[in-house]
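*Asks:* below are the sequence and a predicted model; questions follow.
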Amino acid sequence: MVRVILSTWLLALMLAAPVVADTRWPDQGWQVTPTSLAYAELLEVLREAVEAEGMFVVTEVGPTEAAASRGVTIPGNRVVGVFRNDYAVRILRLSVPAMIEAPMRFYVTENDDGSATLSWKTPSHLLSPYMDEAGEELEAIARELDARFAAIADRVAGASK
């Protein structure tokens, strides 16, 4: 009986404890922009920046709300897929397998201090495995997308000041 009560108490404690994970970002292929914006604010500013740079939010997914519905508290966490059809067509003409990388994603994470971070894998990093076969034209598209993603992040950073 004591074992069951102890096990139940430990399970309840684990479910109530906040999730804490490693926040070191990989060096290669990632860009990470800390902001002073709160999580919800950063998401809104990101959506506006994506539109202002002529791109579209095509997917959004995150575990925060689903975890909360199960009684588990985790920091805000959202993956925002961004792309545009003309890029899809251009990439498909060069490499069908490369389209697995679309939409390319921004990652919004809530920090312990209430601020949020914007991070992303650069399009050139995502598309690099396909460049040997697809050639310089795919590399040029990747550079265009790198510039667009950087411009989106610059808008977000500007709103954070």
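*Replies:* In hand now; what should we look at? Residues are numbered from 1 along each chain as shown.
*Asks:* okay, CA-based contacts and neighbour counts for the rest of this
*Replies:* Fine.
*Asks:* which parts of the helix or strand where Glu65 lies are buried?
*Replies:* Per DSSP states H and E, Glu65 falls inside helix 64-69. Neighbour counts over helix 64-69 (16 or more other Cα atoms under 10 Å) mark Glu65 as buried.
*Asks:* cool, stretch 154-161 as well?
*Replies:* By neighbour count on 16+ other Cα under 10 Å, the buried set for stretch 154-161 is 155-157, 159-160.
*Asks:* TSV please, covering the residues you listed and showing distance to Thr33 and secondary structure.
*Replies:* Shown next, in TSV, are these (distance: Cα to Cα, whole Å; DSSP: H, G, I helix; E, B strand; the rest coil):
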residue	distance to Thr33	secondary structure
Arg155	11	helix
Val156	9	helix
Ala157	8	helix
Ala159	12	helix
Ser160	10	helix
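*Asks:* structure B:
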Amino acid sequence: MKLVCSVLCLAALPAWAGDLQPREGWAVYPTGKAYDALVADVVAAVAEHGLIVVTQAGPTEAAASRGITIPGNRVIGAFNNDFAVRVLNLSTAALIEAPIRFYVTENEDGTATLSYKTPSHVFAPYLNEGGVALVAISGELDGKFQAIAETAAK
């Protein structure tokens, strides 16, 4: 009975960012920064590199208000109207992917990791509609997202 309880209790522990496995189309930046610092640095870097924080969401604070402690977890959506109009002119369906999201996750050792799906990966399913122009926009966004990540992670 003790073994069953131990296994069930272990299954209820929160997953840490270190549990993320490499995935095709993802960029991952482990950092030595604390979770709150990395969130703030991502928000600042988004503005610095010409995009706008459109959304922010995460379960950490809501869980804490319910008395549940989970690792820091924040999704930060970034885009701007210039890119939105350009994408929309090429593929109405592709714009559902905007804003493209950064993902900040807290690690068990107190550091945080920044990751995101590359814009070229996100927009790949719409290339049959958007063609080479959407490939070019995706490349521009890949550069911006990489610059944001490098700025925030340093």
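*Replies:* Here it is on my side, so go on. Only a predicted model underlies this, so the values are computations on that prediction, with no experimental measurement involved.
*Asks:* list just the nearest of the buried residues of stretch 154-161 of the first structure to Gly114 of the first structure.
*Replies:* Using Cα to Cα, Ser160 is the member of those that sits closest to Gly114 of the first structure, with 13.3 Å.
*Asks:* could I get the contacting residues of the closest one?
*Replies:* Contact analysis of Ser160 of the first structure by Cα atoms under 8 Å, 6 or more residues apart in numbering lists 35-37.
*Asks:* okay, which residue is most central for the first structure?
*Replies:* Tyr107 (1.7 Å; Cα atoms, centre = their mean).
*Asks:* in the first structure, which spans are strands?
*Replies:* Along the first structure, counting by DSSP state E, strands occupy 30-38, 56-61, 77-83, 104-110, 115-121.
*Asks:* quick one: which of those is nearest Val20 of the first structure?
*Replies:* Comparing the strands of the first structure by their distance to Val20 of the first structure (Cα to Cα), the top pick is strand 104-110, with 11.4 Å.
*Asks:* quick check: that closest one aligns to which part of the second structure?
*Replies:* Taken onto the second structure by TM-score structural alignment, strand 104-110 of the first structure occupies residues 100-106 there.
*Asks:* can you list contacts of that stretch?
*Replies:* Outside stretch 100-106 of the second structure, the residues that touch it by Cα under 8 Å, 6+ apart are 16-17, 34-35, 38-39, 71-79, 112-117, 119, 122.
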